[in-house]
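Asker: Model the following, please.
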Amino acid sequence: MVSALLVAVFGLLGAFVKVPYVALGPGPTYDTLGELTLQEGSAAEEVISIGEGPEVFPPDGQLRMTTVSVTTELSLFGALGLWGSGRYALAPEEEFYPPDRTQEDVENENRQAFETSQTSAESAALRHLGYPTFVSVGQVVADGPSDGVLEPGDRILSVHGTETVDDRQVQNSLTETAPGDEVRVVVSRDGEERTETVTLGANEGRSHGFLGIVPVTEPEVDFDIDIELSEVGGPSAGLIFALAIVDKLEDGDLTGGATVAGTGEITSDGRVGPIGGIQFKMRAAREEGATVFLVPADNCVEAVPHAPDGLRLVRVETLAGAVDSLESLADGGDDAPTCG
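Answerer: Reported below is the predicted structural model:
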């Protein structure tokens, strides 16, 4: 009876008591060159649509962005079951949902990062295609040096005497300044040019002055690009978004009719950064029929031992490099840089 009672208690604990872990596994993938039904019963819409103006070239293959699923509220038995399946890994919950932030806070941050990745992808793609760019104020830090002086949407013409067409130039223009310095920022607001003076603040980890804005590089175009994916968070789709825009606006076919997948953050000037969960993303991609996977260079060491059979890993550092590699593979070449 005692043994039976202990087994029953353990069973109840294992089935209902939550453990402070999350399960990471392969998430859904999306063909950014294709269509997606956003709501049941509604018509399918293009994941990436280009507004009227430029010629759009229909692609033949697929460019799949990949995701990682994060399962929360795990019971002991549920966690052990997912881990034992071999498709999932367990990680401390606090790594994804820190105790000082609510789940809603984290989801909002991920959503904002996803929106920023879309903007960076558009800028990187259109710059690669030769379109001119300008810099605007994306966000103003609350109670920061520019709060009440600059406004979101201001077009930044120069900072501290340096003309700007790229958000990195905004940062570089402040490298020789110090907190407390006054700098002049020339902006265009509602079509009117104006010069504002900002007293720079201090920011942890920086010795130079802090302007207190998030500058955004935007393309100078007369058409819109819409990305219709609302249930995805984080910045790691940037590279694939940028490639899909290039593929649609440039004559030719980057995929050569194949299914290509990948991941990676991207900056507005086309640099590709590392991401997390690449082993799960590669598995999901292979299960969707991908034969090529674009891997940020800094993820290669982690990716190689987890690569599924039949999936070629192409090392990527920049958007231009990714385009060159895909064009080479589509033409039957074998010189694309690989991981390992």
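
Asker: Only C-alpha atoms from now on, for both contacts and neighbour counts.
Answerer: Will do.

Asker: by contact count, what packs against the strand or helix carrying residue 215?
Answerer: Using DSSP states H and E, residue 215 maps to strand 213-219. Based on contacts counted as 3 or more Cα pairs under 8 Å, 6 or more residues apart in numbering; DSSP states H and E, the elements that strand 213-219 packs against are helix 103-128, strand 133-140, helix 167-172.

Asker: neighbouring contacts of the helix or strand following that strand?
Answerer: For strand 213-219, the following helix or strand on the C-terminal side (DSSP H and E) is strand 225-227. Contacts to strand 225-227, defined as Cα atoms under 8 Å, 6 or more residues apart in numbering, come from residues 47-51, 118, 122.

Asker: from those residues, which would you call buried?
Answerer: Among these, the ones that count as buried by 16 or more other Cα atoms under 10 Å are 47-50, 118, 122.

Asker: Same list (the residues you listed) but as TSV, adding distance to residue 255.
Answerer: Output for the buried ones among the contacts of strand 225-227, formatted as TSV (distance: Cα to Cα, whole Å):
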residue	distance to residue 255
47	17
48	16
49	18
50	19
118	21
122	19
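
Asker: May I see the helices and strands packed on strand 213-219 arranged in JSON lines, with distance to residue 232 as well?
Answerer: As requested, those are exported to JSON lines (distance: least, Cα to Cα, whole Å):
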{"stretch": "helix 103-128", "distance to residue 232": "7"}
{"stretch": "strand 133-140", "distance to residue 232": "21"}
{"stretch": "helix 167-172", "distance to residue 232": "25"}
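
Asker: Relative to residue 212, which of those is closest?
Answerer: Nearest to residue 212 among those is strand 133-140; the distance by Cα to Cα comes to 6.2 Å.

Asker: Spatially nearest residue to residue 282, not counting backbone neighbours?
Answerer: residue 307 (6.6 Å; Cα to Cα, 6 or more residues apart in numbering).

Asker: show me the contacts for that neighbour.
Answerer: 279, 282-283, 313.

Asker: Filter these down to the ones in strands?
Answerer: Among the contacts of residue 307, the members found in strands (DSSP state E) are residue 313.

Asker: If you rank the contacts of residue 307 by neighbours, which is first?
Answerer: residue 282 (29 neighbours; other Cα atoms under 10 Å).

Asker: Hmm, that residue is touching residue 295, no?
Answerer: No - counting by Cα atoms under 8 Å, residue 282 sits too far from residue 295 to count as a contact (9.3 Å).

Asker: hey, what's in contact with both of those two?
Answerer: Joint contacts of residue 282 and residue 295 (Cα under 8 Å, 6+ apart) are residue 262.

Asker: I'd like the structure of this one too, to check against the first:
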Amino acid sequence: MPRRTATMLASLLMLIALLCAGVLIPVPYAEMSPGPTYNTLGEHGGEPVLQISGHKTYPTSGNLNMTTVRVTGSQYRMNLVEAVYGWLAHDNLVVPHSTLYPDDKTPDQLNQETAEEFSQSQESAKVAALKELKIPVGTRVVVASVVKGSPAEGALHAGDVIKAVDGTEIKQPGDVARLVTKHQPGQEVLFRVVPAKEAAAAEKEKRAPRQEQTVGLVTGKAPDKRAVVGIQAGIDHTFPFSINIKLTDVGGPSAGLMFALGIVDKLTPEDLTGGKFIAGTGTIDDTGKVGPIGGIQMKTVAARSKGARFFLTPKDNCAAAAKDTPKGLTLVKVDTIGDATKALEKIRKGDAANLPSCSTGR
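Answerer: Prediction:
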């Protein structure tokens, strides 16, 4: 065999071997890419995403799309070829596998966390929307969680409304810990509660709870020697009418802003979008404050590919989003739900030139 031919054959075989190795060798990376978007004013799975009953609603038009990021599964292991392709792809992001799936948490734990974040984002969206509309929202202190193996296990349950501890009325979650830690470990503390089922029934039937009970718990000892009973107290809200958000297979907190705006739109005579296609992202808290999220550049790509012309962007994400804005998409900086509704008014009236914009410097 001529030397030149042998050299070419050897090179070809080496190339094939390298390609095979690239396909077969797993690497510790995961990939993020633009995910689906959902119109909070529309339907998903044949049902309205936002379902409101017990209060007058109004017709809406246009889009208020929440955006998502698609990630490779926790059990999926990328090969070298896929990782290189992901690094070169403009709209994708390759990150260490541990960034998305920390070693100290199981896939089930991570799924539970994202589900809880999504649920909390819906709750906060309802509160923020109603406060923006000056509609009163009730609050109550509840048992948020019970520690397994603690004195409270089996005696108190998540969702129980805490009315008093040792006869002292509870107004804030912090009141519970303050009153419990007045005791020494081994002493009894008395909780007056409305059971979770009774509280839920009373809210559904728009009546006062008919059942309260007193629960005595012998306190345990925390590592720092404080008296504890093994519960986490939290705030629950009561709404003057029913608001349900129907969206499955989505997790995390980043849809809060768009859910809140969708609720405001349905409860407002004015059509907030004016028929325009607007997308966005951002967490929201009970006060209407908008917080930053991850994967902003992939979310802007997803929004523009679906037809969005404007993208409501959390203030703290503006600099990253402005570095690579899809052509035809206007980034609108927002810090609160009030900022967002004012921006929608400008968009609706065709005053886009005066929108608060994002720049790479902030």
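
Asker: tell me the contacts of the residue nearest in space to the middle of the second structure?
Answerer: The centroid of the second structure falls nearest to residue 253 when counting by Cα atoms, centre = their mean (1.0 Å). By Cα under 8 Å, 6+ apart, residue 253 of the second structure lies in contact with 114, 117-121, 282-283.

Asker: now swap in residue 303 of the second structure and tell me
Answerer: Residue 303 of the second structure neighbours (Cα under 8 Å, 6+ apart): 37, 65, 67, 279-280, 311.

Asker: Can you classify the alignment partner in the first structure of it as helix, strand or coil?
Answerer: Mapped onto the first structure by TM-score structural alignment, residue 303 of the second structure lines up with residue 285. Look at residue 285 of the first structure: counting by DSSP: H, G, I helix; E, B strand; the rest coil, its state is helix.

Asker: Against residue 262 of the first structure, how distant is residue 285 of the first structure?
Answerer: 8 Å (Cα to Cα, to the nearest Å).

Asker: Show me what residue 78 of the second structure aligns to in the first structure.
Answerer: With TM-score structural alignment as the criterion, residue 78 of the second structure matches residue 74.

Asker: give me the number of residues near that match?
Answerer: Neighbours of residue 74 of the first structure (other Cα under 10 Å): 20.

Asker: The second structure: which residue goes with residue 306 of the first structure?
Answerer: By TM-score structural alignment, residue 306 of the first structure lines up with residue 324.

Asker: same thing with residue 35 of the first structure?
Answerer: Checking TM-score structural alignment: residue 35 of the first structure goes with residue 43.

Asker: quick one: contacts for that match?
Answerer: residue 49.

Asker: list the buried ones in the one helix or strand residue 301 of the first structure maps to?
Answerer: Using DSSP H and E, residue 301 of the first structure falls within helix 300-303. By 16+ other Cα under 10 Å, the buried positions in helix 300-303 of the first structure come out as 300, 303.

Asker: Grab the nearest non-local neighbour of the match of residue 78 of the second structure.
Answerer: residue 18 is the one closest to residue 74 of the first structure (Cα to Cα, 6+ apart), at 5.4 Å.

Asker: To which residue of the second structure is that neighbour aligned?
Answerer: Checking TM-score structural alignment: residue 18 of the first structure goes with residue 26.

Asker: list the contacts for its match?
Answerer: Residue 26 of the second structure neighbours (Cα under 8 Å, 6+ apart): 77-80.

Asker: That one and residue 83 of the second structure, how far apart?
Answerer: Taken as Cα to Cα, the span from residue 26 of the second structure to residue 83 of the second structure is 9 Å.

Asker: ok, now residue 156 of the second structure?
Answerer: Taking Cα to Cα, one finds residue 156 of the second structure at 49 Å from residue 83 of the second structure.

Asker: do residue 204 of the second structure as well
Answerer: Relative to residue 83 of the second structure, and taking Cα to Cα, residue 204 of the second structure is found at 51 Å.

Asker: More neighbours: which of these two?
Answerer: residue 83 (22 against 14).

Asker: Roughly how far does the closest residue to that one other than its chain neighbours sit from residue 296 of the second structure?
Answerer: Using Cα to Cα, 6+ apart and skipping residues adjacent in sequence, the residue nearest residue 83 of the second structure is residue 94, 6.7 Å away. Using Cα to Cα, residue 94 of the second structure is found at 14 Å from residue 296 of the second structure.

Asker: Can you pick out the residue with more neighbours from these two?
Answerer: Between residue 94 of the second structure and residue 296, counting by other Cα under 10 Å, residue 296 is the more crowded of the two (24 against 20).

Asker: coming back round to it: touching, the match of residue 306 of the first structure and residue 297? I think so.
Answerer: Yes - using Cα under 8 Å, residue 324 of the second structure makes contact with residue 297 at a distance of 7.1 Å.

Asker: Let me know the closest of the contacts of strand 225-227 of the first structure to residue 145 of the first structure.
Answerer: Nearest to residue 145 of the first structure among these, with distances taken as Cα to Cα, is residue 118, at 27.2 Å.

Asker: Looking at the second structure, name the residue matched to the closest one.
Answerer: Per TM-score structural alignment, residue 118 of the first structure is aligned with residue 122.

Asker: Share the number of residues neighbouring the nearest residue to its match once chain neighbours are set aside, please.
Answerer: Once flanking residues are discounted, residue 122 of the second structure sits nearest to residue 256: 6.1 Å by Cα to Cα, 6+ apart. Residue 256 of the second structure: 29 surrounding residues under other Cα under 10 Å.

Asker: Next up, the contacts around the counterpart of residue 256 of the second structure in the first structure.
Answerer: Mapped onto the first structure by TM-score structural alignment, residue 256 of the second structure lines up with residue 238. Residue 238 of the first structure is in contact with 117-118, 120-121, 263-266, counting by Cα under 8 Å, 6+ apart.

Asker: Make a markdown table out of the residues you listed and add distance to residue 229 of the first structure.
Answerer: Putting the contacts of residue 238 of the first structure into a markdown table (distance: Cα to Cα, whole Å) gives the following:
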| residue | distance to residue 229 of the first structure |
| --- | --- |
| 117 | 12 |
| 118 | 10 |
| 120 | 16 |
| 121 | 14 |
| 263 | 16 |
| 264 | 17 |
| 265 | 16 |
| 266 | 17 |
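
Asker: filter those to the buried ones?
Answerer: Applying 16+ other Cα under 10 Å to the contacts of residue 238 of the first structure flags 117-118, 120-121, 263-266 as buried.
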